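Trainee: Okay, predicted coordinates and the sequence, questions at the end:
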Amino acid sequence: MTGQMRRERRPYDSTGRQAQASLSRARVLEAARRLFIEQGYARTPVSQIAREAGVSVPTVFARFQSKVNLLKLAVDTAIVGDEQEEPLAARPVMRRVREAATFAEVVERLADAFVEVAQRAAPIAAVAYAAADADPEIARLVDTLDAQRLTGASRLAEIVADRLGVTDPAAIRHLRDTIWTLNSFTHWDLLVRQRGWGAAEYRRWMVVALTALCTDAVR
């Protein structure tokens, strides 16, 4: 042993590398979402996404496997608002709906939730729906999105039915289908993007539509 003191090995700390990987992943998703919205899915090559995000093409494929999966994650993260694995149903905006004491409160809070999610997710969801006809994988993605919305609408219908004192299964199914239709991003695209409505105007329309149609669904 020499005169120098032997240095003790410190345990490897991967925190910095993980943080860097998370940052680059977020940059890729942000670039993909923006470019898909601006240019469309088919006209946006992975190479351009990689360049905009400051990473290599192999890095994009290593982290996202495919361009379709990149679109899926761009939609999923827009719906929930971040990359955390917590589903939308467990987020504060939906907890507020479950905690509403009356039907009127449920409707108001549902309208808030629809607006919050649509502002983030409607533009990128529109990309997926537009590309579905030309790509079977994206068509399956769209089917999955619609199925997830139906599952969410089923839970919301149960809340609405409870506040209205409704127990008839047929009426609850009608409520589910009504909510599933109203919370489609298509309505946001038609009224906000195409007709130029503001978010507040859209929210008022949603409150009126939910109140009228949910009430009618249980008559």
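Mentor: That came through, no problem.
Trainee: from here on, contacts and neighbour counts on C-alpha atoms
Mentor: Fine.
Trainee: Which positions in stretch 128-142 come out as buried?
Mentor: When burial is assessed from 16 or more other C-alpha atoms under 10 Å, stretch 128-142 yields the following buried residues: 128-132, 138-139, 141-142.
Trainee: what's the offset of it from the middle of its chain?
Mentor: Shown here is stretch 128-142, whose average C-alpha point lies 16 Å from the average C-alpha point of the whole chain (C-alpha atoms, centre = their mean, to the nearest Å).
Trainee: then this one, side by side with the first:
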Amino acid sequence: MVKEAGKGRRAEYAEQTRQAILEAARELFVEQGYFATKVDEIARTARVAPATVYAVGGGKSGLLRALLLSGTETDDIDGILTRITTADDPHDLIAYLARSTREKFEGWSSLMRQVAAAAPQEPAVRESQEIAHRALRHGLDLGARRLGELGALAVPVERAADILWLNLCNAAYFIRTDDLGWSLDESEQWLTRTLPQQLLTA
């Protein structure tokens, strides 16, 4: 029993250390950018040795990958996907897609902005970016498929999925918020109004 308790405490400490390292990496990536952030700085912020950062995360690229994976595995993901696949009103489903992608963008845009900036120059960052893209695309594909099952689409399911991606991916949000200066409220209202016009029969 004593040995089991010891193992439990060690596992708890290891997880706390991992979370501290991930939080430090996220904070510094957002503040300084991926390339300007050094492993020594992550270690200092997390109050661990640099060797621990490498052991836990495999360096900066491993930490970024772990951060983006964590965003695809949050507790609310299953509920979001269930709501998408069981929706019975096309307009409500589109409004929900606009709301849920807005909320995810709101929570992750600071980090994803740095990922987008670094991805063209660093293959490992591009690979991590694809993790986030695949997860979002999967949800939007499910949304398009559900709209098709409801008999609501004016375009093929594959085209509907493309239209959703063009409007709801991070790059589209960056254009609306950064380039055009729209608020997220304005963006959501515009999406809720115009996506049915692009997708639905009525």
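Mentor: That came in fine, so what should we check first? Note that the coordinates shown come from a computational prediction; the quantities given were computed from them, not determined experimentally.
Trainee: Looking at the buried residues of stretch 128-142 of the first structure, which two lie furthest apart in space?
Mentor: Every pair in those was compared (C-alpha to C-alpha); the two farthest apart turn out to be 130 and 141, at 11.9 Å.
Trainee: ok, for the residue nearest to the spatial centre of the first structure, nearest residue in space, not its chain neighbours?
Mentor: Centrality entry for the first structure: nearest residue to the mean C-alpha point is residue 79, 1.4 Å, by C-alpha atoms, centre = their mean. Taking C-alpha to C-alpha, 6 or more residues apart in numbering, and ignoring the residues beside it in sequence, residue 79 of the first structure has residue 121 as its nearest neighbour in space, at 5.1 Å.
Trainee: gap between the one you found and residue 12 of the first structure?
Mentor: With the distance defined as C-alpha to C-alpha, to the nearest Å, residue 121 of the first structure ends up 39 Å from residue 12 of the first structure.
Trainee: got it, and residue 35 of the first structure?
Mentor: Where residue 12 of the first structure is concerned, residue 35 of the first structure sits at a distance of 38 Å (C-alpha to C-alpha).
Trainee: quick one, which of those two is more surrounded?
Mentor: The residue with more neighbours, out of residue 35 of the first structure and residue 12 and counting by other C-alpha atoms under 10 Å, is residue 35; that gives 19 against 6.
Trainee: Name the nearest residue to the alignment partner in the second structure of the more buried one, ignoring sequence neighbours.
Mentor: By TM-score structural alignment, residue 35 of the first structure lines up with residue 28 in the second structure. Once flanking residues are discounted, residue 28 of the second structure sits nearest to residue 37: 6.3 Å by C-alpha to C-alpha, 6+ apart.
Trainee: re the thing from before, just the buried residues of stretch 128-142 of the first structure: which are in helices?
Mentor: Counting by DSSP state H, these place 128-131, 138-139, 141-142 in helices.
Trainee: would CSV of those with distance to residue 65 of the first structure be doable?
Mentor: What follows is these, written out as CSV (distance: C-alpha to C-alpha, whole Å):
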residue, distance to residue 65 of the first structure
128, 18
129, 21
130, 22
131, 19
138, 15
139, 18
141, 15
142, 19
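Trainee: Among these, which one sits closest to residue 180 of the first structure?
Mentor: Relative to residue 180 of the first structure, the closest of those is residue 142; by C-alpha to C-alpha it sits at 14.4 Å.
Trainee: What does the closest one correspond to in the second structure?
Mentor: When the structures are aligned by TM-score structural alignment, the residue of the second structure matched to residue 142 of the first structure is residue 129.
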